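**Q** sequence-free structure coming up:
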């Protein structure tokens, strides 16, 4: 029942460049930047397909904890394309595309670490 979520990043522009490329194969893009007069001067932007659901916020200090977020892919091919795009954008492999039957028989996912070390995943639950 998640409506939206956000993570704090140490370098907003580097993270934006990463997520611009990594989200494209999933049909996502940066949809909104909050005017900085409402954020105390921090950069805050939201990604999604039709509305912002994943938010990046510039940290006032380096984030200490790493987060995990999984994005729904509409096909296994989208998972593959996400992984390739994220690696090309400078992400680090944290588990290539493939089945993860220990979650359930059709769980097909791929994992990358973003510029801050957050574990970012694309997952498709369809049988093929």
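**A** Perfect, I can see it now. Treat the numbers as computed from the prediction; the structure is a model and nothing was measured.

**Q** rest of the way, CA atoms for contacts and neighbours
**A** Noted.

**Q** neighbours of residue 105, how many?
**A** Residue 105 has 12 neighbouring residues, counting by other CA atoms under 10 Å.

**Q** which of the three states applies to it?
**A** What DSSP: H, G, I helix; E, B strand; the rest coil gives for residue 105 is coil.

**Q** return the residues in contact with it.
**A** residue 99 (CA atoms under 8 Å, 6 or more residues apart in numbering).

**Q** let's bring in a second one:
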């Protein structure tokens, strides 16, 4: 099981503005900031502790993919809308993904590219949610 993960970003303040909005729609917030003098070097997002980090220490623009769990279709929709308004680029509008393309039944997701081109996904698994 993964405890936390993260990605490198080129411009931490720019990316933090994007992630404040996108992850805020999923109930996450800035839990901690790493600073050197007045420079923002990293931000950890989560609810009680950081589970997703952005920082200037790791390589950026390597086109990673991270999927965040949503509690409902409405959260997926909100993630997508606010992420686009915060400077993200559409990479797949909210909707059920086709099982014939390998997605399990009830896979409702949206995909947005962050300012560094990383593919960020919000996903609600409808079948698992009913279990």
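**A** Happy to help now that I have it. Quantities reported herein were computed from a predicted structural model and do not represent experimental measurements.

**Q** please state their TM-score.
**A** Once the chains are overlaid, their TM-score stands at 0.89 when taken by TM-score structural alignment, normalised by the length of the first structure; 124 aligned residues with a CA RMSD of 1.9 Å.

**Q** quick one: map residue 49 of the first structure onto the second structure.
**A** Alignment note (TM-score structural alignment): residue 49 of the first structure maps to residue 47 of the second structure.

**Q** all strands for the second structure, in order.
**A** For the second structure, strands defined by DSSP state E occupy the ranges 5-8, 29-36, 39-46, 50-55, 65-69, 89-90, 95-96, 107-113, 119-125.

**Q** give me the number of residues near the match of residue 49 of the first structure?
**A** Neighbours of residue 47 of the second structure (other CA under 10 Å): 13.

**Q** my guess is it contacts residue 29. True?
**A** Yes. Checked against CA atoms under 8 Å, the pair residue 47 of the second structure and residue 29 is within contact range at 6.3 Å.

**Q** chain center to stretch 88-100 of the first structure, what's the gap?
**A** Centroid separation for stretch 88-100 of the first structure versus its chain: 12 Å, with CA atoms, centre = their mean, to the nearest Å.

**Q** swap in stretch 73-81 of the first structure?
**A** 14 Å.

**Q** farthest residue from the center of the second structure?
**A** Most distant from the centre of the second structure: residue 37, at 27.3 Å, with distances by CA atoms, centre = their mean.

**Q** residue 95 of the first structure pairs with which position in the second structure?
**A** Using TM-score structural alignment, residue 95 of the first structure sits opposite residue 92 in the second structure.

**Q** you'd agree that match is up against residue 112?
**A** Yes. Contact between residue 92 of the second structure and residue 112 holds when scored by CA under 8 Å: they sit 6.8 Å apart.

**Q** in terms of neighbours, single out the busier of these two.
**A** Applying other CA under 10 Å to residue 92 of the second structure and residue 112 shows that residue 112 carries more neighbours, namely 26 against 15.

**Q** what does the more buried one align to in the first structure?
**A** Looks like residue 112 of the second structure aligns to residue 112 there (TM-score structural alignment).
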